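Peer 1: one predicted model, sequence on top.
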Amino acid sequence: MPYPAAAHVRLPSSPLALLVALHIAIVIASNYLVQLPVMLLGFHSTWGAFSFPFIFLATDLTVRLIGKAPARRVIARAMLPALAASYVVGVLFHDGRFNGWGALQDFNTFVFRIAFASFAAYVLGQLLDIQVFDRIRQKSRAWWLAPAAASLFGQALDTAAFFSIAFWRSSDPFMAANWVEIAAVDYAIKLAVSLLLFVPAYGVVLAAIVRSMRAQDGVPTAAAG
């Protein structure tokens, strides 16, 4: 049964700050994990494919509950700290091992390129996700259609932007030779994870939040429909 539209509410600064922190943490984790290759069914991919869909879940719930403007504010506040933190973490843990604080003394162009690619992909992918999600949400009462479509388009742009900026003619021979294959597999994994796991999770979390909001407003659960 489609969920009724939840009223947009004005969140205080601290929940928005928590969303910003969540976005930054996921970007940092994904930038680290994308350096760790993995073979899946004979195809090259990275562990970052399994972490980044969390951002789309958080963004879609934000748009659904409080609207496009707050979701865009989250992105605006998260993007520069995420860029800086991603670079620092990427340098310290380059190649999946701790390289010591002294590694920060020299500017690492390879890691900065990954961090900047993540910055560009994050902004482009999330803004497209918000636009697609909000447009479909207003036209369809099927609760699953908006997050599914937003993931389909948002993650396609995010993946294409990230891998092309980060690894086209990269100084890393493996990534330079395999980034197109890795990007395609990465997108397929992220889309599968989103559709099979995060879209249902979106529905469960949304239903719980709507029930909580109705209970606070004194609306009986049985009457909520």
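Peer 2: Cool, got the structure.

Peer 1: C-alpha only now, for contacts and for neighbours.
Peer 2: Noted.

Peer 1: tell me which element the residue most central in space within the chain is part of?
Peer 2: Nearest residue to the geometric centre of the chain (CA atoms, centre = their mean): residue 55, 2.7 Å. Remark: residue 55 resides in helix 53-66, with elements defined by DSSP states H and E.

Peer 1: leaving out chain neighbours, which residue sits closest to residue 160?
Peer 2: Nearest non-adjacent residue to residue 160, counting by CA to CA, 6 or more residues apart in numbering: residue 183, 6.9 Å away.

Peer 1: no no, residue 74
Peer 2: Excluding the flanking residues, the one nearest residue 74 by CA to CA, 6+ apart is residue 20, at 5.3 Å.

Peer 1: quick one: the strands in the protein?
Peer 2: 37-40, 43-46 (DSSP state E).

Peer 1: now distance to residue 27 too, for these, in a markdown table please.
Peer 2: Converted to a markdown table, those look like this (distance: least, CA to CA, whole Å):
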| stretch | distance to residue 27 |
| --- | --- |
| strand 37-40 | 17 |
| strand 43-46 | 14 |
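
Peer 1: just name the most buried of those strands.
Peer 2: Highest mean neighbour count of the strands of the chain: strand 43-46, a mean of 20 (counted as mean count of other CA atoms under 10 Å).

Peer 1: alright, now check it against this:
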Amino acid sequence: MTSAIAFTAPTRRALVLAALAMAVVVLASNILVQYAINDWLTWGAITYPFAFLVSELANRAHGPAHARRIAYVGFAVAVMASLLLAPARIALASGLAFACSQLLDIHVFHRLRNGRWWRAPLIATLLAALLDTAVFWSIAFAGEDLPWVTWAIGDLGVKLAMGVLLLLPFRLWIGRRANGRSRS
């Protein structure tokens, strides 16, 4: 039962830093998605999976309510900044995709948190990346004379690969917490 888990309350500083990290990742991704690396990939695919890492670390330590709070604040800051620094269609598509995929990530992670250490972050990231990619690319670039479907598929592949690679920092972080301050 996940309802019996006792979470530690985050400090105000931890909440601010996590929300700032979320906003920076999303803003950077919104800017970088406009720059193609090649015919099937943009730079935004490399940075965006860090948003899932931020919410999963917050969820692991402080629970889904705090992870959602961080996602909401990060979302608001990133969308406002993106409206100033990226085209409106990208900012709006990103905002919708971010909200949907982060809430899915937080929910799935929380439901799977009691299994093996890698299961919750891996499955939550994979499902959220699929949703994020479908929502973002179908809104941001549909109707454009660009190879956006190819970019969407390439970006999804990189997001999935990054989701696997980001298991290492996730594991290191939870191991540090288990050996240090508290077990979450």
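Peer 2: Done, it's in. If you're wondering where the values come from, they're calculated on a predicted model, not measured in any experiment.

Peer 1: could I get the TM-score for this pair?
Peer 2: Once superposed, chain against chain, the TM-score is 0.92 (TM-score structural alignment, normalised by the length of structure 2); 180 aligned residues with a CA RMSD of 1.7 Å.

Peer 1: follow-up on the earlier one: residue 150 of structure 1 is nearest to which of the strands of structure 1?
Peer 2: Evaluated with CA to CA, these place strand 43-46 nearest to residue 150 of structure 1, the distance being 22.4 Å.

Peer 1: just want the angle from the helix ranked longest in structure 1 to helix 53-66.
Peer 2: Identified as the longest helix of structure 1 according to DSSP state H is helix 109-139. Orientation of helix 109-139 of structure 1 against helix 53-66 (axes from the mean of the first three to the mean of the last three CA atoms, to 10 degrees) gives an angle of 40 degrees.

Peer 1: quick one: the residues in structure 2 that the helix holding residue 55 of structure 1 pairs up with.
Peer 2: Here helix 53-66 of structure 1 aligns to structure 2 at residues 49-62, judged by TM-score structural alignment.

Peer 1: so which residues of structure 1 form helices?
Peer 2: Under DSSP H, structure 1 gives helices at 13-33, 53-66, 68-92, 109-139, 145-167, 173-193, 199-216, 221-224.

Peer 1: report how many residues lie close to residue 224 of structure 1.
Peer 2: Using other CA atoms under 10 Å, the number of residues around residue 224 of structure 1 comes to 12.

Peer 1: list the contacts of it.
Peer 2: Neighbour list for residue 224 of structure 1: residue 214 [criterion: CA atoms under 8 Å, 6 or more residues apart in numbering].

Peer 1: can you check residue 175 of structure 1 too?
Peer 2: So residue 175 of structure 1 contacts residue 167 (CA under 8 Å, 6+ apart).

Peer 1: with the one 10 residues further on instead?
Peer 2: When the contact criterion is CA under 8 Å, 6+ apart, the partners of residue 185 of structure 1 are 43-45.

Peer 1: among those residues, which recur in structure 2?
Peer 2: Retained in structure 2: 44-45, out of these (criterion both residues aligned by TM-score structural alignment, their matches' CA atoms under 8 Å).

Peer 1: now render the contacts of residue 185 of structure 1 as TSV, adding distance to residue 37 of structure 1.
Peer 2: Formatted as TSV, the contacts of residue 185 of structure 1 follow (distance: CA to CA, whole Å):
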residue	distance to residue 37 of structure 1
43	10
44	7
45	6
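
Peer 1: ok, so what distance separates residue 122 of structure 2 from residue 67 of structure 2?
Peer 2: Distance of residue 122 of structure 2 to residue 67 of structure 2, computed by CA to CA, to the nearest Å: 17 Å.

Peer 1: more crowded one of the two?
Peer 2: Neighbour totals were compared for residue 122 of structure 2 and residue 67, and residue 67 leads with 26 against 21 (other CA under 10 Å).

Peer 1: give me the distance between the more buried one and residue 110 of structure 2.
Peer 2: 10 Å.

Peer 1: between these two, which contacts overlap?
Peer 2: With CA under 8 Å, 6+ apart as the test, residue 67 of structure 2 and residue 110 both reach residue 59.

Peer 1: quick check: closest non-adjacent residue to residue 165 of structure 1.
Peer 2: Nearest residue to residue 165 of structure 1 in three dimensions, chain neighbours excluded: residue 117, at 5.3 Å (CA to CA, 6+ apart).

Peer 1: measure the counterpart of the one you found in structure 2 to residue 143 of structure 2 for me?
Peer 2: Taking TM-score structural alignment, the alignment pairs residue 117 of structure 1 with residue 93 from structure 2. According to CA to CA, residue 93 of structure 2 stands 14 Å off from residue 143 of structure 2.
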